[in-house]
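> pasting a predicted model and its sequence here:
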Amino acid sequence: MTDTMIGVIGGSGLYEIDGLADATWQAIETPWGAPSDQILTGTLEGVKMAFLPRHGRGHVHSPTTVPYRANIDALKRLGVTDVISVSASGSFREDMAPGDFVIVDQFIDRTVARESSFFGTGCVAHVSVAHPTCPRLGAACEEAARAAGVTVHTGGTYLAMEGPQFSTLAESKMYREVWGCDVIGMTNMPEAKLAREAELCYASVAMITDYDSWHPDHGEVDVTAIIATLMGNADKGRDMVRRLPSLLGADRAPCPHGCDRALEFAILTAPEARDAALMAKLDAVAGRVL
């Protein structure tokens, strides 16, 4: 058994965790640069918690400029074991309405301008992201959201686009009708891939704000309407987060799905050929196997 530490990466509108005991904002240094903001740490119902505003307080980072590697490294460095991603998303499904939550279990990555791995020349690794989220953690988020009174959809494919612009109508229709995606957002990739490389359990909760641009009765994305829905979703998101410690508990067994052992056979570079500078940068995310 190890100690559970829940790390919440809050998206647009979700900038804090209510009710934290001994709450402290901490500046964390990483070899990958500064994270999006300081990290709020404390305990909730006896469980250690960490909260990181993905865009920084005041929303200073665009989806492309979010320092994803630094964010995941900083959480791992703090001792986080389980990462909950909470983010605003558009919906491609009539029944996934604004105000609903979707427990994402698959991704299609359409981002093009972001560093998507901790590894590279000098230390090559290949992890599996066939199942990029942790079912155990996703189930806890679902239970917590339902208890908070939210309409929750179990399972869904998240189309990660580069942004910051919203989709064209043609793109929206393709993602929905041809590719079979359920929700769209700009921030869960490469975040989910990096969490897997860092051997962290990762769950994604998409908080629906709009119908993107495909819906004939809603037309193009209305930012004013998104913000209004987003504020209501943030209240629901905080309520969901408050319920997670009692569901996950303070003591943590090894992940039954192997998320915390993702690097077991992933590193291919021979020890004598590994780059010393890169190895030093990997001390937190891959220290268990290196």
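Now that the structure is in, tell me what you want to look at.
> for the rest of this, base every contact and every neighbour count on C-alpha atoms.
Noted.
> which residues of the chain fall in strands?
2-3, 5-10, 21-26, 39-44, 47-53, 82-91, 101-104, 106-109, 152-154, 157-160, 183-185, 201-210, 251-252 (DSSP state E).
> in stretch 210-220, which residues are buried?
210-215, 220 (16 or more other CA atoms under 10 Å).
> over to stretch 163-174?
For stretch 163-174, by 16+ other CA under 10 Å, it's 163, 166-167, 172-173.
> mind checking the end-to-end distance for that stretch?
16 Å (CA to CA, to the nearest Å).
> residue 209 reaches residue 99, doesn't it?
Yes: with contact defined as CA atoms under 8 Å, residue 209 reaches residue 99; the gap is 6.2 Å.
> neighbour count winner among these two?
For residue 209 versus residue 99, neighbours defined as other CA atoms under 10 Å are more numerous around residue 209 (29 against 20).
> what sits closest to the more buried one if chain neighbours are left out?
Take residue 209 and drop its neighbours on the chain: the residue closest to it by CA to CA, 6 or more residues apart in numbering is residue 98, 4.7 Å away.
> now swap in residue 11 and tell me
residue 87 (4.4 Å).
> the one you found: how many residues sit nearby?
Neighbours of residue 87 (other CA under 10 Å): 27.
> just residue 254 next, same as before
Residue 254: 11 neighbours (other CA under 10 Å).
> again, but for residue 71
Neighbours around residue 71, by other CA under 10 Å: 28.
> what sits against it?
Counting by CA atoms under 8 Å, 6 or more residues apart in numbering, residue 71 makes contact with 34-36, 52.
> of the residues you listed, which is the nearest to residue 59?
residue 36 (9.5 Å; CA to CA).
> buried subset of the contacts of residue 71 as a ChimeraX selection?
The following ChimeraX line selects those of these that are buried, judged by 16+ other CA under 10 Å:
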select :34,35,36,52
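> take a look at this one as well, against the first:
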Amino acid sequence: MTERTTEGGAPIAIIGGTGLTELAGLEILGESCPDTPWGAISAPLVHGRLKGQDITFLARHGNPHRIPPHQVNYRANLWALRESGVETVIAVNAVGGIHPDMGPAEVVIPDQLIDYTWGRPSTFFEGELEEVTHIDFSYPYTDAVRRVLVGAARAAGVSHCDFGTYAATQGPRLETAAEITRLERDGCHLVGMTGMPEAVLAAELKLNYACLGLVVNWAAGKTDHIITMEEIEAAIAKGMSGVKTILERSVSDLGALSLQSS
């Protein structure tokens, strides 16, 4: 792999929805759309500055929101961020709550995940290789980054859970009630469709990586009614302010962490 470049790049990236560029005090500086060996990225990288810290945003599902989770080009996205100088990635994910403490609008900062996806390109280490490479993936989220996010949530009084096993499912459909029962039996606390292979690709590129999960609905079978888009949109509207607050309060510490690890 090529050495990462840092000139003109930002050490922190946020992957999520387009609304995350509305952080208080954020100055938008411009956009870029780098080429990658893995194809096109989901959307142009948006570069900005918040509290003196350079920051890059990437809309995972495109802008407008049009790419389903199983068709996101995760390899291109992570490669473009790394080549832009990014060292720390915060992934904002909409998730369903399985654990009783993880209801709609709750913020979850998970510490583990289980991958149930299939057929998604999930590694940079394939094709014409000189040798097979295996990376350690025992702990998929960077603990130092998680600690910064948890500390920011506590300091701001944002309701959150500082643990959780994320079940990454294929989508784009939601799960059946029986599937959620299986996931719960496996030890999963929340379920989403974009956690993998994003996390492992970040690990292969030696990027710091952590997840900010926003619960947007109870998982299938956890209530006596069907899941509706109105319910999901209401939870997003209620909970996104907490996500933004955590990001705004943590950006300086994340920047310092990035510099220490470089």
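Thanks, I have it. None of these values were measured; they are calculated from a predicted model.
> overlay them and tell me the TM-score.
Once superposed, the chains reach a TM-score of 0.90 (TM-score structural alignment, normalised by the length of structure 2), with 251 aligned residues with a CA RMSD of 1.9 Å.
> ok so, going back, to which residue of structure 2 is the residue nearest to residue 209 of structure 1 aligned?
Aligning on TM-score structural alignment places residue 98 of structure 1 opposite residue 104 in structure 2.
> taking the centroid of structure 2, which residue is nearest it?
residue 91 (1.9 Å; CA atoms, centre = their mean).
> state the distance from the alignment partner in structure 1 of it to residue 203 of structure 1.
In structure 1, residue 91 of structure 2 lines up with residue 85, judged by TM-score structural alignment. Residue 85 of structure 1 is 6 Å from residue 203 of structure 1, where distance means CA to CA.
> ok, residue 247 of structure 1 next?
14 Å.
> neighbour count for these two, which is higher?
The neighbour count for residue 247 of structure 1 versus residue 203, taken as other CA under 10 Å, is higher for residue 203 (27 against 13).
> aligned to that one, what sits in structure 2?
Match for residue 203 of structure 1 (TM-score structural alignment): residue 210.
> again, but for residue 21 of structure 1
Residue 21 of structure 1 maps onto residue 27 in structure 2, by TM-score structural alignment.
> what's the answer for residue 147 of structure 1, then?
Per TM-score structural alignment, residue 147 of structure 1 is aligned with residue 155.
> ok, that match to residue 210 of structure 2 distance?
Where residue 210 of structure 2 is concerned, residue 155 of structure 2 sits at a distance of 19 Å (CA to CA).
> and the helices in the stretch 51-200 of structure 1, which stretches?
Here the stretch 51-200 of structure 1 has its helices, by DSSP state H, counting those that start in this stretch, at 68-78, 135-147, 169-173, 191-197.
> make CSV out of these and add distance to residue 5 of structure 1.
Formatted as CSV, the helices of the stretch 51-200 of structure 1 follow (distance: least, CA to CA, whole Å):
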stretch, distance to residue 5 of structure 1
helix 68-78, 9
helix 135-147, 12
helix 169-173, 37
helix 191-197, 14
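> and those helices: which comes nearest residue 184 of structure 1?
helix 169-173 (9.0 Å).
> with structure 2 overlaid, report how far the closest one is off on average.
Taken against structure 2, helix 169-173 of structure 1 registers an average deviation of 0.8 Å after superposition, with mean CA distance after the TM-score superposition for structure 1.
> can you check which part of structure 2 that helix sits on?
Going by TM-score structural alignment, helix 169-173 of structure 1 lines up with residues 177-181 of structure 2.
> mind checking what residue 223 of structure 1 lines up with in structure 2?
Residue 223 of structure 1 maps onto residue 229 in structure 2, by TM-score structural alignment.
> quick revisit: so the match of residue 203 of structure 1 touches residue 147, yeah?
No: contact criterion CA under 8 Å: residue 210 of structure 2 and residue 147 do not qualify, at 9.8 Å.
> could you measure from the aligned partner of residue 137 of structure 2 in structure 1 over to residue 68 of structure 1?
Aligned counterpart of residue 137 of structure 2 in structure 1: residue 129 (TM-score structural alignment). Separation of residue 129 of structure 1 from residue 68 of structure 1 (CA to CA): 17 Å.
> those two: which is more packed in?
Shown here are residue 129 of structure 1 and residue 68; by other CA under 10 Å, residue 68 has more neighbours (29 against 15).
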